[in-house]
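Visitor: Sharing a model prediction with you, sequence too.
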Amino acid sequence: MTSPNENQPVSQQGTHHWVISLELPGRAMGTRYGTFTPPAGATRQDVFLAIKNDIARQSPEMAHANVVFFALEPNQL
């Protein structure tokens, strides 16, 4: 059996995988995910704020959404 990506070029992925769920009570809720490679010396808080700020830039209505869930883990098996 071959792995699903054996014959495909490997795309560059960040060193960490993240998942965030945001809610605007009574209006909207959504979950987003992706990968991120933080700069040297960055903290978990720095990464959280970078991700939340990027979401707010892309979707201004989510700038003041409540964070229901956030996970940040090394992106390796």
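Guide: Now that the structure is in, tell me what you want to look at. Quick caveat, the model's predicted, so the values are computed rather than measured.

Visitor: only C-alpha atoms for contact and neighbour calcs from this point on.
Guide: OK.

Visitor: which residues touch stretch 44-61?
Guide: Outside of stretch 44-61, the residues that reach it under the criterion CA atoms under 8 Å, 6 or more residues apart in numbering are 38, 62, 63, 72.

Visitor: ok, 7 Å please
Guide: Under the criterion CA atoms under 7 Å, 6 or more residues apart in numbering, residues 38, 62, 63 lie in contact with stretch 44-61.

Visitor: want to compare, so here's the second one:
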Amino acid sequence: MTSQTSPSTTATQPASQGSHAWVLTLELPGRGMTTQYGTWTPPAGATRHDVFVALRGHIVGQHPEMASANTIFFSLEPNQL
């Protein structure tokens, strides 16, 4: 038998999350790939492109070898159901 924990006791409260959920995958063909995800509240007036550039820059800051990587996947959605 498996036990389950109520989602209300394990889920992060929405107030502590950003307004948008994102996923970004970068790949260096034949050499490596990274997928990162999270939530973020972009600054007022930011465009989808602004967010993409900022997130890509954040990942490259953590993984400098990905500076010339191809973008395989990018998703940015409002963080609500």
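Guide: Received the coordinates, thanks. The structure presented is a predicted model; accordingly, all values stated were derived computationally and were not measured.

Visitor: counterpart of residue 45 of the second structure in the first structure?
Guide: Using TM-score structural alignment to pair residues, one finds that residue 45 of the second structure aligns to residue 41 in the first structure.

Visitor: if I pick that match, what's in contact with it?
Guide: If you count contacts by CA under 7 Å, 6+ apart, residue 41 of the first structure has none.

Visitor: Helix or strand next in line after the helix ranked longest in the second structure, which one?
Guide: In the second structure, taking DSSP state H as the definition, the longest helix is helix 48-62. Along the chain past helix 48-62 of the second structure, the next helix or strand (assigned with DSSP states H and E) turns out to be strand 70-78.

Visitor: now the angle from that following strand to helix 48-62?
Guide: 120 degrees (axes from the mean of the first three to the mean of the last three CA atoms, to 10 degrees).

Visitor: Mind listing what's buried along strand 70-78 of the second structure?
Guide: By 16 or more other CA atoms under 10 Å, the buried positions in strand 70-78 of the second structure come out as 74, 76.
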